[in-house]
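Asker: Any chance you can model this:
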Amino acid sequence: MRKTLLLLVPVLLLGACSWGITLDPAGKNVRTAWSGDVSSCRELGKVTVSVMNRVGPVDRNDIKVRDELEVLARNEAAKMNADTIKPLAEPADGSQPWGAYQCGSTTLKPAGQPAAARSAQGEVQTFPIKGH
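Answerer: From the prediction side, this is the model:
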């Protein structure tokens, strides 16, 4: 019984890392311009967010870390009345800076997106990954 408990505790701790990081209702109105041109948007500032990228000696799943960073950035940008965010650098040690912009109804021009990621109107589409 004791060995089972010792094996279960680390698994539960690792699984708990993403609990509580959810997209706020206001954050749902913030889009992510992964490589879109935001030059026609008004820059509102910079948001730096961070999450745990390691639990003890174990690295967390990179996709989950990136997803959580985006969720936190969208939530923070919504507090600034921004409607668009764009990553300013790659994540490092669980932290990532994002630019917050107000673009309004401006359509972002895709820059370097593969043709398969564009819709018929030329807009970039994103698709969530189940379970992340």
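
Asker: Please count neighbours and contacts with C-alpha atoms only from this point.
Answerer: Noted.

Asker: Packing partners of the helix of greatest length in the chain?
Answerer: Identified as the longest helix of the chain according to DSSP state H is helix 62-79. Under the contact definition 3 or more CA pairs under 8 Å, 6 or more residues apart in numbering; DSSP states H and E, helix 62-79 sits against strand 42-50, strand 84-87, strand 95-102.

Asker: Sequence B follows; please return its structure for comparison with A:
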Amino acid sequence: MTWARLSTLVFGVAVMFIVSGCTWVELTPGGEKVRELTPPEVGRCKHLGRVTSNTAATVGIFARSKETVQKEVNRLARNNAADMGGDTIVPAGPLIDGEQTFNVYRCINP
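Answerer: Just a heads-up that it's a prediction; the model follows:
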């Protein structure tokens, strides 16, 4: 392998590791107001429905960090909950391959 080819490969791997930690999903103004709670905390809230959020768990052949993927999925769920008129999300199941379902509630003025 030539030096140029090796340096290109190393550069590509380094970029993939950097990108794998990046979060691409931003909260909308409405999503910023949505919080995540646990099932016992939403007993007096109005259930509005469910949202399923998904994002890339891998970039090419590289797995993205679970924390980054979880942050993105939560942000997507919060944005979608705000669009539904909700102010709270509760995970309805685990994060699997970059996908997770959330219950959406309105707890303030239900």
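
Asker: Leu12 of structure 1 pairs with which position in structure 2?
Answerer: Under the alignment defined by TM-score structural alignment, Leu12 of structure 1 is paired with Val15 of structure 2.

Asker: So that match versus Val69 of structure 2, what's the distance?
Answerer: Distance of Val15 of structure 2 to Val69 of structure 2, given as CA to CA, to the nearest Å: 17 Å.

Asker: what about these two, which has more around it?
Answerer: Val69 (27 against 11; other CA atoms under 10 Å).

Asker: counterpart of that one in structure 1?
Answerer: Counting by TM-score structural alignment, Val69 of structure 2 lines up with Val65 in structure 1.

Asker: ditto for Ala57 of structure 2
Answerer: Taking TM-score structural alignment for the superposition, Ala57 of structure 2 sits opposite Asn53 in structure 1.

Asker: Spatially, what comes nearest to its match if we skip its sequence neighbours?
Answerer: With CA to CA, 6 or more residues apart in numbering as the criterion, Asn53 of structure 1 has its nearest non-adjacent residue at 4.8 Å, and that residue is Gly94.

Asker: Let me see the contact set for the aligned residue in structure 2 for the one you found.
Answerer: Aligned by TM-score structural alignment, Gly94 of structure 1 pairs with Gly98 of structure 2. Counting by CA atoms under 8 Å, 6 or more residues apart in numbering, Gly98 of structure 2 makes contact with 54-57, 69-70, 73.

Asker: Adding distance to Ile108 of structure 2, write those out as a markdown table.
Answerer: Below are those laid out as a markdown table (distance: CA to CA, whole Å):
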| residue | distance to Ile108 of structure 2 |
| --- | --- |
| Asn54 | 27 |
| Thr55 | 29 |
| Ala56 | 32 |
| Ala57 | 33 |
| Val69 | 28 |
| Gln70 | 25 |
| Val73 | 23 |
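
Asker: buried subset of the residues you listed?
Answerer: 54-55, 57, 69-70, 73 (16 or more other CA atoms under 10 Å).

Asker: about what we covered before: so the match of Val69 of structure 2 makes contact with Val55?
Answerer: No. Under the criterion of CA atoms under 8 Å, Val65 of structure 1 makes no contact with Val55, lying 11.9 Å away.

Asker: Of all residues in structure 1, which one is nearest the centre?
Answerer: Note on structure 1: the residue nearest the mean C-alpha position is Glu70, at 1.2 Å, using CA atoms, centre = their mean.

Asker: burial count for Thr8 of structure 2?
Answerer: Based on other CA under 10 Å, the number of other residues close to Thr8 of structure 2 is 12.

Asker: what packs against the helix or strand hosting it?
Answerer: Using DSSP states H and E, the element containing Thr8 of structure 2 is helix 3-20. Taking 3+ CA pairs under 8 Å, 6+ apart as the contact definition, the neighbouring helices and strands of helix 3-20 of structure 2 are strand 58-59, strand 62-63.
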